[in-house]
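Undergrad: Here is a sequence with its predicted model. Questions after.
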Amino acid sequence: MASSSVNKLSLWSLTALVVGSMIGAGIFSLPATFGRATGGFGAIIAWCIAGGGMLMLAFVFQSLAQRKPDLDSGVFIYAKEGFGDYLGFASALGFWAGTCIGNVSYFVLLKSTLGAFFPVFGDGNTISALVVSSIILWGFHFLVLNGVKNAATINTIATVAKIVPIIAFVGVLIFAFQSDIFMLNFWGSPAAVPVTPDLEHLNDYGYAGHAAAAIMPAQEPESLFSQIRSTMLVTVFVFLGIEGASVYSRYAKERRHVGIASVMGFIGVLGLLVLVTLLSYGVLLRPELAGLRQPSMAGVLEAVVGPWGRVFISVGLIVSVLGAYLSWSLLAAEVLFSAAKHKSMPKVFMTENKHDVPSAAVWLTNITIQVFLILMLFSQYAFQLAIELTSSLTLIPYLLVAAYGLKLAWTGETYETDKRDHRKDLTFALLATLYALLMLYAGGMKYLLLSAVIYGPGTVLYIMAKREQRVALFNKTELGIFAIVMVAAIAAIYSIATGIITI
């Protein structure tokens, strides 16, 4: 692909790619998702873990951008450089597949949002919803084919537009925030807790119809660790896109902008995520939050200001989802193109059109998304499944990036003549690696096995690439890894067929 000055992106455009990629469907689902899982205290701990871990990963991306400026293909190329061809391929495949399924989750939530106003869309699983989603999908497909720079410009505009309702939501909730409600939610206790007697103050802020949840239901006690664990894959999902600037590093006007954009975008998004989550605990009780229809942010604002609040947030979600979809489509195509360029994917994905866009990669990405959209017609829990499977798939590439940063710092490579930041980089990379491992554990075996269903059979693309080059497929270590992945894939398919795993 061409890298002329026409296609170069500024620091703010790179930052917008990061923010645009990270702020999508996830932030609009946080109030109900966290309300079902934990209280305010657990949410604070969860965001400290997720924010700290992802910040370490952002620092690793920043360090690698500076120390390995020749590696300009982001997530995929770090894994290949550090751990060989097969794990490099697996990183590219996992990131690409996670992006495709993530885009499906965007469409599911988009259709569910419209379903609140137009019953023909239902919960996003009707034929009408499929037709509209398909039209949007292929509309963006041809937009992307017309040029990466044009699509990136539209994404920058969409990023600004979608942040406005989120900031407005935060502003309204700051004024509506009730400390007594927040304290009732704080410990996440499942014991029956009566609502504060002063219910009149709720109506001062436009609350209506919540008296039915005046008593928090009594349940069996759930440990704080279990509460926090149930939020982990969701926190990963809302941070996906942090690698956006790194993937597009070769378009940056200045190389140093890559790391700066990653950290700036991350910090801004983290602040919004925390505020949306914690402020919601100060206006509705946990049973009310847990019972909200997704996008639950719309329900929270409706409870505070009335019906127009749901409309306002729903419009913001539509803009957000469309902008994030555009960002993720760009990321997915770029990773396939880069993998083919570095001989880890079939060379067909290097095919470019007259606009220097990897057209074959774009076509495969959107055909795959279309197939998953059709399959979603038969899925009962499509949104939750898509979120958690996307997170699990993408954690593998993130783990390999963090591990590569750790490998460089541990061996001292690139630090021979410049020992500045050596110890700091080692610490950041170690913490990022441990965080990725913790998230995989928190996600549970189910999603690791489901990920193997994609990683295992998907290896056929790697085999095709190696056949084109007429070289050996695996070394001994890679063959062992492939065997483990295939065993896991077979176990997952068996578990789905017998009902052990439900999807």
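TA: Perfect, thanks for sending it.

Undergrad: all contacts plus neighbour counts: C-alpha atoms, from now on.
TA: Fine.

Undergrad: Quick one: classify Asn125 as helix, strand or coil.
TA: Using DSSP: H, G, I helix; E, B strand; the rest coil, the secondary structure recorded for Asn125 is coil.

Undergrad: Could you give the number of residues near the closest residue to it other than its chain neighbours?
TA: Once flanking residues are discounted, Asn125 sits nearest to Leu377: 4.8 Å by Cα to Cα, 6 or more residues apart in numbering. By the criterion of other Cα atoms under 10 Å, Leu377 has 16 neighbours.

Undergrad: How about the contacts made by Leu377?
TA: Residues near Leu377 by Cα atoms under 8 Å, 6 or more residues apart in numbering: 125-127, 130.

Undergrad: ditto for Glu81
TA: Gly88.

Undergrad: that older thread, check the contacts of Leu377 for burial and list the buried ones.
TA: The neighbour count (16 or more other Cα atoms under 10 Å) marks 125-126, 130 as buried among the contacts of Leu377.

Undergrad: would you turn the contacts of Leu377 into JSON lines with distance to Lys341?
TA: Below are those laid out as JSON lines (distance: Cα to Cα, whole Å):
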{"residue": "Asn125", "distance to Lys341": "38"}
{"residue": "Thr126", "distance to Lys341": "40"}
{"residue": "Ile127", "distance to Lys341": "39"}
{"residue": "Leu130", "distance to Lys341": "34"}
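
Undergrad: Which one of the residues you listed is nearest to Leu9?
TA: Leu130 (34.6 Å; Cα to Cα).

Undergrad: Could you point out the helix or strand that follows the host helix or strand of the closest one?
TA: For Leu130, the host element (DSSP states H and E) is helix 127-145. Counting by DSSP H and E, the next helix or strand C-terminal to helix 127-145 is helix 148-176.

Undergrad: and the angle for that next one with helix 127-145?
TA: If you take axes from the mean of the first three to the mean of the last three Cα atoms, to 10 degrees, helix 148-176 sits at 130 degrees to helix 127-145.

Undergrad: how about helix 148-176: buried residues?
TA: Neighbour-count burial for helix 148-176, counted by 16+ other Cα under 10 Å, picks out 148-149, 151-152, 155-156, 158-160, 162-163, 165-166, 169-170, 173, 176.

Undergrad: helices or strands up against it?
TA: helix 11-22, helix 127-145, helix 256-280, helix 296-305, helix 307-341 (3 or more Cα pairs under 8 Å, 6 or more residues apart in numbering; DSSP states H and E).

Undergrad: Comparison target, given below:
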Amino acid sequence: MATPTETSTSGKLSLPTLTAMVVGGMVGAGVFSLPRNFAQATGVFGAMIAWAIAGFGMLMLAFVFQTLAVRKPDLNAGVYAYAKAGFGEFPGFFSAFGYWASACVGNVSYWVLIKSTIGAVVPSFGEGNTILAVVVSAAGVWAFHYMITRGVKEAAAINRIVTVAKLVPILLFVVIIAIAFKGGTFGANWWGGSEGLADQVRATMLVTVFVFLGVEGASVYSRYARRREDVGKATVLGFVSVLALFASVSILSYGVLPQAELAELRQPSMGGVLESVVGSWGAAFIGIGLIVSVLGAYLAWTLMAAEVLVVAAKDDDMPRFLRRENAHGAPVAALVLTSALITAVLATTLFSDDAFTFTLKLCSSLSLVPYLLAAGYALKIAGGRGRELVVAVLAVIYTAFLIFAAGLEFLLLSCIVYAPGTVLFVMTRRERGGRIFSPAELALFVLVAAGAVAGIAGLATGLITI
């Protein structure tokens, strides 16, 4: 999951600077978990195919957001604005709510990863899903909440530290693992498990979505570019660099440990891979870099999540109470709702056998609706523009495939999150004195509510496990 990147309006940005901002904005905490997550799903060959599909698909999405930023500069209220413009207020609301909920669930994965890292030293933290781990994480959530409400709104300085903290250990990891690479181990890991190749690749899709979250951020740099055409170049150069880094971390790890051992590593699994080569300092080095990176990323994403609600409320797409700010200028109502959802999802990790993978996949699933609707809007306005039409079609196909790859389980779990969120939509419509649902909107709500009921029934009967 990437870290939202701040930029300044002073001056114009060159191609190298734009490219560096794209890279810094996309490399997040998810990369630290890649060796185990990929080894649980597939072998070397499947991993290569998965990165090729994910890289191509996410690049199409990046081009979609770049195109929309240029063609629709008036739609500056976030990703959800494209869904609203293309498909109406209720889909727009779902897009805003889903994007916000995805950010909140992603923040839970940060806490799980931190506590799992500490758990290597303090066993009572387990893999981030013990009672002690959840209680300490919840205390951390509300400590950050208090800090932000006291007026901590600028995360630029923290993000500079975060960028160094996350890139240095990752790059050092790649260099050391490349030197320690064993061809025999790599070859033995080539084909993966007993499942078919298609199923193996499908099982990696939500992992790749998670590490690429924030791909839409590249489009926001258009107005700061020294030359407008540099934005497209920076998008491609930055994205390809990040793709190469992510693929290197996951694929090179297959040349160090057998797949079965990679799949059993505790998170952050990069630490376990490095430890197997250089000793215990490797895990500590990765762990320290991860904790600094993740805490900074948590602050940035909490601010971003609250901002989604505030902007939507100012556009009359969320209830007015979410506009409320305290004396320090912090969006206190939006922050309370954000911290509350993070705490609630933290509590669910107590019932999860693999809390990090669960939150990773749920975060990715929730992000798919906003991405699909944005791609659909790009397709809707493409008209006779050949390149834009092709890119939009490919982006729609990719995001639709991701929803299929997520599987029915995570689709129903997403409905459990979406359905109660509709209360906010009802509040908004009542404030405006309008009709609550149009016939089409009511049909959509019934469909989502039915999915939520089915999801709850699945959890209760054990057909769905987390």
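TA: Everything's here; your move. These numbers were taken from a predicted model, which means no experiment stands behind them.

Undergrad: Got a TM-score for the two of them?
TA: Once superposed, chain against chain, the TM-score is 0.90 (TM-score structural alignment, normalised by the length of the second structure); 457 aligned residues with a Cα RMSD of 2.7 Å.

Undergrad: ok, back up a step: for the buried ones among the contacts of Leu377 of the first structure, which one is nearest Ser280 of the first structure?
TA: The closest of those to Ser280 of the first structure turns out to be Asn125 (Cα to Cα; 28.3 Å).

Undergrad: That closest one -> the second structure?
TA: Matched across to the second structure, Asn125 of the first structure falls on Asn129, judged by TM-score structural alignment.

Undergrad: ok, now Ile166 of the first structure?
TA: Ile166 of the first structure maps onto Ile170 in the second structure, by TM-score structural alignment.

Undergrad: And Ile464 of the second structure, which helix or strand is it part of?
TA: Judged by DSSP H and E, Ile464 of the second structure forms part of no helix or strand.

Undergrad: May I ask you to name the longest helix in the second structure?
TA: helix 386-432 (DSSP state H).

Undergrad: residue range for that one in the first structure?
TA: Going by TM-score structural alignment: helix 386-432 of the second structure matches residues 423-469.

Undergrad: With stretch 445-462 of the second structure instead?
TA: Under TM-score structural alignment, the match for stretch 445-462 of the second structure is residues 482-499.

Undergrad: Could you look up the SS state of Val328 of the second structure?
TA: One correction, residue 328 of the second structure is His, not Val. coil.

Undergrad: what about the closest residue to it other than its chain neighbours, distance to Arg324 of the second structure?
TA: Closest residue to His328 of the second structure apart from its sequence neighbours, by Cα to Cα, 6+ apart: Gly151 at 5.1 Å. As for Gly151 of the second structure, its distance to Arg324 of the second structure is 14 Å (criterion: Cα to Cα, to the nearest Å).

Undergrad: and the match of Ile166 of the first structure, what is it in contact with?
TA: So Ile170 of the second structure contacts 32, 249, 286 (Cα under 8 Å, 6+ apart).

Undergrad: Without its sequence neighbours, what residue ends up closest to the last one?
TA: Ranked by Cα to Cα, 6+ apart and with sequence neighbours excluded, the top spatial neighbour of Ile286 of the second structure is Gly271, at 5.2 Å.

Undergrad: Surely the one you found and Gly279 touch.
TA: No - judged on Cα atoms under 8 Å, Gly271 of the second structure makes no contact with Gly279 at a distance of 10.0 Å.

Undergrad: Distance from the chain centre to stretch 237-247 of the first structure, please.
TA: 7 Å (Cα atoms, centre = their mean, to the nearest Å).

Undergrad: likewise stretch 267-278 of the second structure?
TA: 23 Å.

Undergrad: can you check stretch 361-381 of the second structure too?
TA: Using Cα atoms, centre = their mean, the offset of stretch 361-381 of the second structure from its chain centre is 13 Å.

Undergrad: Between Gly271 and Gly279 of the second structure, point out the one with more neighbours.
TA: Per other Cα under 10 Å, whichever of Gly271 of the second structure and Gly279 has more neighbours is Gly271, with 27 against 12.

Undergrad: And the more buried one? What does it align with in the first structure?
TA: Per TM-score structural alignment, Gly271 of the second structure is aligned with Ala298.

Undergrad: ok, now which ones touch that match?
TA: Contacts for Ala298 of the first structure (Cα under 8 Å, 6+ apart) come out as 28, 309-314.

Undergrad: let's see it at 10 Å
TA: The contact partners of Ala298 of the first structure, by Cα atoms under 10 Å, 6 or more residues apart in numbering, come to 28-29, 31, 113, 169, 292, 307-317.

Undergrad: Narrow those residues to those that are buried.
TA: Here, 16+ other Cα under 10 Å leaves 28-29, 31, 113, 169, 292, 309-317 buried among the contacts of Ala298 of the first structure.

Undergrad: got the angle for the helix or strand encompassing Thr359 of the second structure vs helix 386-432?
TA: Taking DSSP H and E as the criterion, Thr359 of the second structure maps to helix 355-382. With the same axes, to 10 degrees as the basis, helix 355-382 of the second structure and helix 386-432 are set at 110 degrees to each other.

Undergrad: Check the mean deviation of helix 355-382 of the second structure from the first structure.
TA: Mean deviation of helix 355-382 of the second structure relative to the first structure after superposition (mean Cα distance after the TM-score superposition for the first structure): 0.9 Å.

Undergrad: by contact count, what packs against that helix?
TA: Contacts defined by 3 or more Cα pairs under 10 Å, 6 or more residues apart in numbering; DSSP states H and E place helix 355-382 of the second structure against helix 34-39, helix 44-71, helix 80-87, helix 89-119, helix 197-212, helix 332-348, helix 386-432.
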